[in-house]
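Enquirer: Test case, fold it:
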Amino acid sequence: MNLALWIAAGLLAVVALAGGISKTFVPKEKLAGTPGGEWTAHASVGFVRTLGVLEILAAVGLILPAVVDIAPVLVPVTAVCWVLLMVGAMITHVRHGSPRFVLLNLIYLALAAFIAWGRFGPESFTA
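Expert: Here you go, the predicted structure:
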């Protein structure tokens, strides 16, 4: 179970890092032209970049606290925050008519929920 949680956290961290880098460093106009990025056309540059920074922080928060054993409780807390972020992402994609991205966000949400459940429960770092 511990291995599965590490794999899930690693996969989710890669997804968060990739999304965060694209939202932080790719121009908003270019993002608006990509599949799934249509919503950025209706958002401010500051909002898109803030989401990008939050995603980068999520990538760090899913891995680093456990690796360095400093405040490892931040791993499941970060996973819960990712669940909330994915709920917002799903609502946004529904509003902009991107149902396949809703399904993708649901998969990310499920991974984050698994990490939160596992790290708060049976495979807690504090146990």
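
Enquirer: Please make it C-alpha for all contacts and neighbour counts, starting now.
Expert: Fine.

Enquirer: and residue 81, how many neighbours?
Expert: For residue 81, the neighbour count with other C-alpha atoms under 10 Å is 17.

Enquirer: let me redo that: residue 48
Expert: Per other C-alpha under 10 Å, the neighbour tally for residue 48 reads 21.

Enquirer: so residue 89 sits right up against residue 105, yeah?
Expert: Yes - counting by C-alpha atoms under 8 Å, residue 105 is a contact partner of residue 89 at 6.9 Å.

Enquirer: Between those two, which is the more surrounded one?
Expert: Using other C-alpha under 10 Å, the more surrounded residue of residue 89 and residue 105 is residue 105, with 21 against 17.

Enquirer: Sequence B follows; please return its structure for comparison with A:
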Amino acid sequence: MEIAYWIAGGLLAVFYLYSGGLKVARTQDQLRPMMGWVDTIPMPAVRAIGAIEILGALGLILPPLTGIAPGLALAAALGFVLLQIGATALHLSRGEARLIGLNIGALLLAAATAWLATTWI
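Expert: Sure, this is the predicted structure:
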């Protein structure tokens, strides 16, 4: 179970560190080609989402690695489940149903990671 957690949690952490880093570091014009939804949400909110993704990625890795508050890994994974539900709803509201494949995949991986994180509790 622990090996499966590290694989799933590691994949999620890398994905969200990259995604969150882009949202925090790039301008709206730089994000627009890959994230068309940035025009509908104020940039401070986009930056906040990016910061939350980075913190969540750290929450998947650091608590189980250090043994300090390992239950935070479960909270981080559940947070990513909620984040992907919101992202899917945003894409569907914009008529972008063809773009939700990545969201569904990330949602399923986050749900599996949350289940695997119960080994730390």
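
Enquirer: TM-score for this pair?
Expert: TM-score of the superposed chains, computed with TM-score structural alignment, normalised by the length of structure 2, equals 0.94; 121 aligned residues with a C-alpha RMSD of 1.2 Å.

Enquirer: what's next to stretch 2-11 of structure 2, contact-wise?
Expert: Contacts with stretch 2-11 of structure 2, where a contact means C-alpha atoms under 8 Å, 6 or more residues apart in numbering, come from 60-61, 109-110, 112-113, 116-117, 119.

Enquirer: That stretch vs structure 1, mean deviation?
Expert: Superposing on structure 1 places stretch 2-11 of structure 2 at an average distance of 0.7 Å from its equivalents, by mean C-alpha distance after the TM-score superposition for structure 1.

Enquirer: same thing with stretch 45-52 of structure 2?
Expert: Counting by mean C-alpha distance after the TM-score superposition for structure 1, stretch 45-52 of structure 2 comes out at 0.3 Å.

Enquirer: how far out from the middle of the chain is that stretch?
Expert: 11 Å (C-alpha atoms, centre = their mean, to the nearest Å).

Enquirer: Just the buried residues of that stretch, please?
Expert: For stretch 45-52 of structure 2, burial by neighbour count (16 or more other C-alpha atoms under 10 Å) applies to 46-47, 49-52.

Enquirer: whereabouts in structure 1 does that stretch align?
Expert: Taken onto structure 1 by TM-score structural alignment, stretch 45-52 of structure 2 occupies residues 47-54 there.

Enquirer: ditto for stretch 71-78 of structure 2
Expert: Using TM-score structural alignment, stretch 71-78 of structure 2 pairs with 73-80 in structure 1.

Enquirer: roughly how far out does that stretch sit from the chain middle?
Expert: Counting by C-alpha atoms, centre = their mean, stretch 73-80 of structure 1 comes out at 11 Å from the chain centroid.

Enquirer: contacts for it?
Expert: Counting by C-alpha under 8 Å, 6+ apart, 58, 61-63, 65-66, 112-113, 115-117, 119-120, 125-126 sit against stretch 73-80 of structure 1.

Enquirer: ditto for stretch 28-46 of structure 2
Expert: So stretch 28-46 of structure 2 is contacted by 22-24, 91 (C-alpha under 8 Å, 6+ apart).

Enquirer: same thing but at 10 Å, please
Expert: With C-alpha atoms under 10 Å, 6 or more residues apart in numbering as the contact definition, stretch 28-46 of structure 2 has outside contacts at 20, 22-27, 47, 49-52, 87, 90-91, 94, 96.

Enquirer: Stretch 16-25 of structure 2 too?
Expert: Identification of contacts with stretch 16-25 of structure 2 by C-alpha under 10 Å, 6+ apart yields 10-15, 30-31, 35, 38, 43-58, 80, 106.
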